[in-house]
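sequence and predicted model, in that order:
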Amino acid sequence: MTTTGEEHTGGPTGPWWWARWRGAVLDGSLALVSAVECGAEGVPFARDAGIPVFLGVLFGVIAGSVLLVRRKWPIAVVLVAIAITPAEMGFLMGIVGLYTLAACELPRRVIGALAGMSLLGTMIVTFVRVRQSMASGDLTLGDWFVPFAAVTTSLGLTAPPLLFGLYVGARRRLMESLRERADSLERELQLLAERAEERAEWARGEERTRIAREMHDVVAHRVSLMVVHAAALQAVARKDPEKAVRNAALVGDMGRQALTELREMLGVLRAGEDVVGRRGAGVPLAAVGEAAAAAADRAVGETVSGDGPCLSELDELIGQSAAAGMVVELSVMGEVRSYAAQVEQTAYRVVQEALTNVHKHAAGAKTHVRLAHRVSEIAMQVENEAPPEPGSASAAGLPSGGNGLVGMRERVAALGGVFVSGPTDAGGFRVSAVIPAA
């Protein structure tokens, strides 16, 4: 079926081959007018042909009614209009048929051939009729008028509907192309919005995981040392007041450091809440997704490149553990140099978490911290000997969540490094990590 009518936004709702009832009513009206016209023109045709008048009228009505199928069979309509041209019938059908044919999605050679046939037929009929009128004396113009009338009449009945139909068809195809492009862009925008939402959700999940690791490192280490110092403070409060005062000061300093780091992470969380809150303010989904993802990326970048721990603070970290009663030895091999902030923070956190585990599970055990600066990587190892009193993992009764080793492995793996941990043959425990320098 060939469609030449209005654009359709939904499925067909009209009868038979019409997409809409409006098109069916229009074609029915045109067919009725064409049938009346051809029926009226059938009267002189019947007289000239010498047949009964009612047969000429019936022939004209049937021929004019063919215009009803112009949308389904436009070629048939044009052929019928060409066929009844010698009878001087179907002027409306010829004009509407040529317009419909030109507006259809048919090959141009087919449209050109039928238009040429219609032009030639109209020209011949007009030439003959005008010549007969001049021969009978109805027209007294010169001989030049016969070809002039034939050419102008044929062009006037053929060119306008043909050109208008070509214009309408081209415009319809352009509108269809623009509609398809708009639909495609809408689908792409929806897909981008979904991807942005997924990326935002992934970024939020990554940020939650990162913050959970940071909070675990901060809380586990600082609070572990605070508990150890508090236990020591309780033990020496009466015997050595000066040492008790020093331990109390250390507990206060560690508590303030823990609170400072926790406030920084809570500030990152509040910044993320501000971005997510835009969703309820009518901001488009794609914009919210991209903003949330960007906020998460900025939060990670700010935390990594901000005032986080670095390798130069290892001496202070080991000093805090030594102040809590742990015997710790630090050995550094290779040329000391600076690394990317994320590399230094990860190396620091590995050592920090390993020392925290010693406080929890091997209180009083001697610990060795080794740091090696290599050409393209940095290696660290924290190894503790067997605790002096087996079975007394932590004199202070520190709890363990079991996430320390998992967090260290995730940190190192995220930078493309290698993490290994496990017990030693001597009854201690060893944590080793190698992180690429780049």
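Cool, the structure landed. Residues are numbered from 1 along each chain as shown.

rest of the way, CA atoms for contacts and neighbours
Noted.

ok, now which ones touch Pro423?
429-430 (C-alpha atoms under 8 Å, 6 or more residues apart in numbering).

so where do the strands sit in this structure?
328-333, 367-373, 377-384, 418-423, 429-436 (DSSP state E).

next, format the ones you listed as TSV and append distance to Ala292.
What follows is those, written out as TSV (distance: least, C-alpha to C-alpha, whole Å):
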stretch	distance to Ala292
strand 328-333	42
strand 367-373	38
strand 377-384	34
strand 418-423	31
strand 429-436	30
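
want to compare, so here's the second one:
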Amino acid sequence: MRDPRHSDPWRLGPRGRWWFDAALTLGLLVPGFLGHLMAGQPLAALLTAVQVAPLWWRRVHPSAVFAAVALASAAQAPLHDLPIFGQLAFPIAVYSVARWSPRPHGVAALLVGYTGSVVAAWSWIGGFGAPTITLSAVTPYVVSIGAIVTAAWALGFAAQQRERYVASLVARAEQAERIAEREVELAARDERSRIAREMHDVVAHGLSVIVVQADGARYAAAKDPDLAVGTLATISTTGRESLTEMRRLLGLLRDGDTGVAPQPGLDDVRHLVDEARAAGMEVDADLPEAAPDVPDGVGLAAYRIVQESLTNVRKHAGPRATVTLRVTVGPAVEVEVRDDGRGAAAASDGRGLGVTGMRERAAVHGGTLEAGPAPGGGFAVSARLPL
């Protein structure tokens, strides 16, 4: 249930404002005009109509309405030297220009009102039949009229300030909403890029293992069927693991799937080594004896770097390439994968994203990665991930 203490302020809608302005204008015009006519004051009735009628447009053209009311009030001084009903329109016009016009227009209206208070007081004293016009007689009228003008201007000015403040709050809220939407969009884009890198690593590694094993099984089938059966079992296991991880990654893109399967970490590097050896690759691995306690993100990055490096060896280093893998944990996780294969002479279609993805993973954790031909031949990948 909505808390009434925090409800939106009540405001008139467009239709309500129209009715309010109609009631205000007619409520001043009809009794004022008819009242002066019934009192035998046709000139006062006409001046009342001229002063009150412009109030109908006070929201749309406040400055022009004030100018019309002020001119009609100024014309009254030489024509009629007594107060009339239509002079109620003057403070309303002052309020309107102070609320809906630029601030200089409101200040000008206030000054005109002060001037008009002096003129009106001087004219009314004479109309009341005073034999002489003295400062002591005029002052109370000037102060009273000036106070009414000041109050009308202050109310309009305060309303304008409040509207500006509310408008600024709304603008800031809309800007904050746009920024939040943009941040969500950027976060989603980053997450999709991360998932794309993960998918690349999974697919490239799994398929490379499957291709190598399938080639070996094809050649072994004729000479050693038992070896072919074992190789096919490795292909099946690798394919299932790759499909499982692909489903987990695709689940992150679906609504309602949390993708809570555990991410591989540093301790899973041994599985990569065993898998590579099972595929026929010679791997000399130097890994920590016990699984070190490292942040999940750093462990995943190290795992993916090793995975991608072994995949590249399998794809580009050539047959009978030997791999040296070293992983150390200290102030940083350091990964080095070196092979004695073709190195810079390896053919590439130029469309691979493996090295780029590894560099991005290292950069996310404030680390560095170097990849290129190794001295003496082969290819080397060296990464450092600070803890």
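Good, I have the coordinates. Values in this document were obtained by computation on a predicted structure and should not be read as measured data.

hmm, back to that, Val96 of the first structure: which of the strands of the first structure is closest?
strand 429-436 (78.7 Å; C-alpha to C-alpha).

now the closest one: which residue numbers in the second structure?
Aligned by TM-score structural alignment, strand 429-436 of the first structure corresponds to residues 379-386 of the second structure.

distance from the matching stretch to the middle of the chain?
Distance, stretch centre to chain centre, for stretch 379-386 of the second structure: 37 Å (C-alpha atoms, centre = their mean, to the nearest Å).

repeat that for stretch 356-375 of the first structure.
48 Å.

center of the first structure - which residue?
Leu192 (1.1 Å; C-alpha atoms, centre = their mean).

how close does the closest residue to that one other than its chain neighbours get to Asp274 of the first structure?
Computed as C-alpha to C-alpha, 6 or more residues apart in numbering, the closest residue to Leu192 of the first structure that is not its neighbour in sequence is Ala286, at 6.8 Å. Per C-alpha to C-alpha, to the nearest Å, Ala286 of the first structure is found 16 Å from Asp274 of the first structure.

more neighbours: which of those two?
Counted by other C-alpha atoms under 10 Å, Ala286 of the first structure and Asp274 do not tie: Ala286 has more neighbours, with 20 against 12.

and that one, what pairs with it in the second structure?
Ala286 of the first structure maps onto nothing in the second structure, by TM-score structural alignment.

I figured Ala286 of the first structure was touching Glu198, is that so?
No: in this structure, Ala286 of the first structure is not within contact of Glu198 by C-alpha atoms under 8 Å, at 10.2 Å.

ok, back up a step: who's in contact with the residue nearest to Leu192 of the first structure?
Contacts of Ala286 of the first structure by C-alpha under 8 Å, 6+ apart are 192-194, 196-197.

so how far is Gly205 of the first structure from it?
For Ala286 of the first structure, the distance to Gly205 of the first structure - C-alpha to C-alpha - is 18 Å.

got it, and Ala354 of the first structure?
25 Å.

higher neighbour count, those two?
Higher neighbour count among Ala354 of the first structure and Gly205: Ala354, with 27 against 13, using other C-alpha under 10 Å.

map the more buried one across to the second structure for me.
Per TM-score structural alignment, Ala354 of the first structure is aligned with Ser309.

wait, Gly121 of the first structure touches Ala81, no?
No: judged on C-alpha under 8 Å, Gly121 of the first structure makes no contact with Ala81 at a distance of 9.8 Å.

between those two, who's got more neighbours?
Just comparing Gly121 of the first structure and Ala81: by other C-alpha under 10 Å the higher neighbour count belongs to Ala81, 28 against 19.

surely that one meets Gly90?
Yes: using C-alpha under 8 Å, Ala81 of the first structure is in contact with Gly90, at 5.8 Å.

which of the contacts of Ala286 of the first structure are buried, as a PyMOL select command?
Filtering these down to the buried ones (16 or more other C-alpha atoms under 10 Å) takes a single PyMOL command:
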select buried, resi 192+193+196+197
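
turn the contacts of Ala286 of the first structure into CSV, including distance to Arg270 of the first structure.
Output for the contacts of Ala286 of the first structure, formatted as CSV (distance: C-alpha to C-alpha, whole Å):
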residue, distance to Arg270 of the first structure
Leu192, 26
Ala193, 24
Glu194, 24
Ala196, 21
Glu197, 19
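
tell me the counterpart of Asn260 of the first structure in the second structure.
Slight slip there: residue 260 of the first structure is Thr, not Asn. So, by TM-score structural alignment, Thr260 of the first structure is matched to Thr244.

what is the burial count for the closest residue to Ala228 of the second structure other than its chain neighbours?
Of all residues not flanking Ala228 of the second structure in the chain, Ala217 sits nearest, at 4.6 Å (C-alpha to C-alpha, 6+ apart). The number of residues packed near Ala217 of the second structure is 21, by other C-alpha under 10 Å.

map Ala217 of the second structure onto the first structure.
So, by TM-score structural alignment, Ala217 of the second structure is matched to Leu233.

is it true that that match touches Ala248?
Yes: shown here, Leu233 of the first structure and Ala248 form a contact pair, counting by C-alpha under 8 Å, at 6.9 Å.

who's in contact with the match of Ala354 of the first structure?
Ser309 of the second structure neighbours (C-alpha under 8 Å, 6+ apart): 337, 381.

that one and Arg351 of the second structure, how far apart?
From Ser309 of the second structure to Arg351 of the second structure the distance is 16 Å (C-alpha to C-alpha).

for Glu336 of the second structure, same thing?
Distance from Glu336 of the second structure to Arg351 of the second structure, by C-alpha to C-alpha: 24 Å.

neighbour-wise, which of those two wins?
Taking other C-alpha under 10 Å, Glu336 of the second structure and Arg351 do not tie; Glu336 has more neighbours (21 against 6).

just the helices in the first structure please.
Under the criterion DSSP state H, the first structure contains helices at 21-49, 53-65, 74-83, 91-103, 108-136, 145-236, 241-276, 285-305, 314-323, 341-361, 404-414.

ok, back up a step: looking at the strands of the first structure, spot the one closest to Thr209 of the first structure.
Per C-alpha to C-alpha, nearest to Thr209 of the first structure of the strands of the first structure: strand 418-423, 18.5 Å.

and that closest one, how far out from the chain's middle?
41 Å.

and what of stretch 41-52 of the first structure?
That offset, for stretch 41-52 of the first structure, works out to 70 Å (C-alpha atoms, centre = their mean).
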